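S.K.: With the sequence up front, the predicted model follows.
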Amino acid sequence: MASEREKMEAGDWYSCLDPELDGLRRKARIACHVHNTMPPDERGAMAPALRALFGAAPGSAFLEAPFHCAYGFNLFLGEGVYLNAGCTVLDTEPVRIGAQTMLGPSVQLYCADHHRDPVLRARGLEIARPITIGADVWIGGGAIILGGVTVGEGAIVGAGAVVTRNVPSGATVAGNPARPIAPRG
């Protein structure tokens, strides 16, 4: 029988109330706390405890504080990625952020989705879908990207947008739900 972590990784329904998953989230909370409370001159681009937790985090990736992630090991950053203050990544599935991509303040990336049945939701049942963000993307402050979404290279996501569908490369989207708009010069 598959563990809850194995179910999560397979993209199946799993219980987030599992002790193993709780332990992994605790490890991430500790690493985020270290990053968020370390003096900026000591922390540098990213606290070593947080960098060690991530699936990939090159030295050129920069995370402002505060920052929060659910697990960390499912977060893969490209060269020169910048996450502004207040970003949250619920990385219950892989989250891949391409090189030179910038996330504005309080951007939220949510892989997890809870069950619609209230009885099953109360049991902690959720399902996870990956998020992929291409290279050279700009995501405006307060935007929300939902699980299963791919944002293509060079795209722009307007501040406050709620992205529920894939964004083609080079497109500009804004609004709730996010829709294509004509780029401004």
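M.R.: Looks like it came in fine. Numbering: from 1, shown residues only.
S.K.: hey, let's count contacts and neighbours off CA atoms from now on
M.R.: Noted.
S.K.: ok, Asp91 touching Ala70?
M.R.: Yes: contact criterion Cα atoms under 8 Å: Asp91 and Ala70 qualify, at 5.7 Å.
S.K.: And here is the other one:
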Amino acid sequence: MPKTEKQKMLSGELYDSRDPELLELYHKAKALLLAYNSLDSRNLEERASILNKLFARKGEGVWIEAPFFCDYGEHIEIGENTFVNTNCVFLDDNLIKIGKNGLIAPHVQIYTASHPIKASERIYQQEGGTRYHTSSKPVIIGDNVWIGGGAVIFPGVKIGNNVTIGAGSIVTKSLPDDVLAMGNPCRVTQKL
């Protein structure tokens, strides 16, 4: 039996993100996000309820500032007491796992999705129009991590525990525990 597009997506193979099953998951997440992003910030119970429906796992004490954006939600796991500031984008075409006690500043973008570099491999024609091949790799972020504003985390990156990432960094490679890292591309600048 051939794999579904969702199975291909989660296994890192090329997939069609406009597959009906994936679109339905996408639309479900967008409806939850619309409700979440329009709630009064004092409505803590409803905010928590929506995040529990959206995410695979949400630890106690998680706080996410609105607006927040993601593709599916169901591939996101966030540990206890993690704070996600405003205007963050989590493209969770694969697992995004964030540990406990994290600080994620405004405008941080976490990408699990990518496309082939060569246009001839990326773009293809299918009944109904032009499509784009996509692939995905998980992003794993450890405990006690602070990611500075505007940082971008690339697919397949693993960030260790107790890491601080400078604002505006472009994180293309994995980082070990207990480091300060920054820049474009992001590099370790100090052992903590």
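M.R.: Perfect, thanks for sending it. Everything quoted here is computed from the prediction, not taken from an experiment.
S.K.: Arg47 of the second structure should be in a strand, yeah?
M.R.: No: using DSSP: H, G, I helix; E, B strand; the rest coil, the assignment for Arg47 of the second structure is helix, not a strand.
S.K.: That one and Leu34 of the second structure, how far apart?
M.R.: 12 Å (Cα to Cα, to the nearest Å).
S.K.: so what sits against both of those two?
M.R.: Any residue near both Arg47 of the second structure and Leu34 by Cα atoms under 8 Å, 6 or more residues apart in numbering counts here, and not one turns up.
S.K.: and those two? which has more neighbours close in?
M.R.: Neighbour tally, Arg47 of the second structure and Leu34, criterion other Cα atoms under 10 Å: the higher count belongs to Arg47, 20 against 14.
S.K.: how close does the more buried one sit to Asn85 of the second structure?
M.R.: For Arg47 of the second structure, the distance to Asn85 of the second structure - Cα to Cα - is 15 Å.
S.K.: Please apply the same query to Asp143 of the second structure.
M.R.: 17 Å.
S.K.: same deal with Gly73 of the second structure?
M.R.: In terms of Cα to Cα, Gly73 of the second structure sits 17 Å off from Asn85 of the second structure.
S.K.: Looking at those two, which one has more neighbours?
M.R.: More crowded of Gly73 of the second structure and Asn85, by other Cα under 10 Å: Gly73, with 29 against 19.
S.K.: check contacts around the residue most central in space within the first structure.
M.R.: For the first structure, Val89 is the residue whose C-alpha lies nearest the centre (Cα atoms, centre = their mean; 3.0 Å). If you count contacts by Cα under 8 Å, 6+ apart, Val89 of the first structure has them with 68-70, 108-110.
S.K.: so where does it fall, helix or strand?
M.R.: strand 87-90 (DSSP states H and E).
S.K.: Return the mean post-superposition distance for whichever helix or strand comes after that strand against the second structure.
M.R.: For strand 87-90 of the first structure, the following helix or strand on the C-terminal side (DSSP H and E) is strand 95-97. Superposed on the second structure, strand 95-97 of the first structure shows a mean distance to its aligned partners of 0.5 Å (mean Cα distance after the TM-score superposition for the first structure).
S.K.: Residue range in the second structure corresponding to strand 95-97 of the first structure, please.
M.R.: Counting by TM-score structural alignment, strand 95-97 of the first structure pairs with residues 96-98 of the second structure.
S.K.: what's the spacing between that stretch and its chain's center?
M.R.: 7 Å (Cα atoms, centre = their mean, to the nearest Å).
S.K.: And for that stretch, what's in contact with it?
M.R.: Under Cα under 8 Å, 6+ apart, the answer for stretch 96-98 of the second structure is 75-79, 90, 110, 112, 138-143.
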